[in-house]
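1. sequence first, then the predicted structure:
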Amino acid sequence: MKAKQIKILSNIFYILGIICAILLFTHNTHGFFTAIRIGFYVFGGAGLVLSLLQFTFITEDKWEDFNLLFWIGSLVVFIGFVAKTTHLKYATHILIVGLAITGISYFVNPFKKDKTDEDELLDN
C-alpha cells in the first residue's frame, strides 16, 4: 500500500473511532455498549498504528513533517480514553499528560531542521 492509501484508511478508522467515542461518552449506545466500546478500541488503535505506519513509506525529504512527539502524545491520550472507559482511577491524569505531550509537540519537532540551514542561500 502506498502512503496515501494508508493515510485515507487511517482517517476512516479515526472517524469511526471518534464516532464510537462520542457515543460512549454521551451514553447513546442504545444497548450496544460493549460493541461500541470494542469498536472504539479497534478503530482508534488501528488509526494510530496506521498513522505511524504511513510514515515508513514516505521519502527522506518529508520526515521533517513527521513529529514523533505528537504521535506519542496521541497514543497516551488514546490510552487515557481507554482507561476512562474502563473507569480506572488515574484516567484523568493519563489524559492530562497525553494532552500536555501533544501540546508540547507543537513547539518541539525532533525531525525539523534548524532555520540556520535555510539561511545558507542568503550567505552566498
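-> Right, received. Where do you want to start?
2. from now on I want contacts and neighbour counts done on CA atoms only, so please keep to that.
-> OK.
3. where do the helices sit along this structure?
-> Taking DSSP state H, the helices of the chain run over residues 3-25, 33-53, 68-85, 91-105, 115-118, 120-123.
4. and here's the other structure:
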Amino acid sequence: MIAKQLKAISNICYILGMACAILLYTQNTFGISSAIRIGFYVFGGTGLLLSLLQFRFIPEDKWEDFNLLFWIGSLVIFIGFVVQTLHLKYATYILIAGFAITGFSFFVNPFRKDKDEEDELLDN
C-alpha cells in the first residue's frame, strides 16, 4: 500500500521535473526561468528520493526488480543536469559518468538471483 503511494507520488514528481527540464532546455521559460529551475531541482530531487525510499518497502522476493546501480546512475545524471543548469564546468563529464553507470546497470544487478535455476526448467 505504502509502496504504491510512494510510486505514484514519485511518478508525479518525475513528470513535473521533466516538464521543468524540457522548458529549461528549450528556453521556453515564459520569463520565470528561476521558478522553473527551482521546480526542476525540487521535483527531480524529490522523485529520486522517493524512488529510493520505495525500495525499503519492497518485499525481499521482489528485490530483483530494483537495481541500485540504476538508481545511482540516475542520481549522477540528475547531478550532472543540475551542474549544467548552473553553467559550471565538467557537467558533460558528470553526465557521461551517469549514463555509463546507468547503462552498466542493465547488465549487472546485485540483487538478481542466478539464472541457472530457470535454465534447468527450460532444458527439460
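-> Arrived safely, thanks for sending. Predicted, not measured: the structure shown is a model, and the values here were computed from it.
5. of all the helices of structure 1, which one is nearest T59 of structure 1?
-> helix 3-25 (10.0 Å; Cα to Cα).
6. remind me what that closest one packs against, helices and strands.
-> On a contact count with 3 or more Cα pairs under 8 Å, 6 or more residues apart in numbering; DSSP states H and E, helix 3-25 of structure 1 meets helix 33-53.
7. show me the contacts for L48 of structure 1.
-> S10, Y14, W71, S74, L75 (Cα atoms under 8 Å, 6 or more residues apart in numbering).
8. okay, those in CSV with distance to I104 of structure 1 and neighbour count next?
-> Below are the contacts of L48 of structure 1 laid out as CSV (distance: Cα to Cα, whole Å; neighbours: other Cα atoms under 10 Å):
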residue, distance to I104 of structure 1, neighbour count
S10, 23, 24
Y14, 22, 21
W71, 12, 19
S74, 12, 18
L75, 14, 20
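9. tabulate those (a markdown table), appending distance to D65 of structure 1.
-> A markdown table is the format used below for the contacts of L48 of structure 1 (distance: Cα to Cα, whole Å):
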| residue | distance to D65 of structure 1 |
| --- | --- |
| S10 | 17 |
| Y14 | 20 |
| W71 | 12 |
| S74 | 16 |
| L75 | 18 |
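10. contacts only, for the residue most central in space within structure 2.
-> By Cα atoms, centre = their mean, structure 2 has its centre lying nearest to S74, at 3.8 Å. Neighbouring residues of S74 of structure 2 by Cα under 8 Å, 6+ apart: L48, G98, F99, T102.
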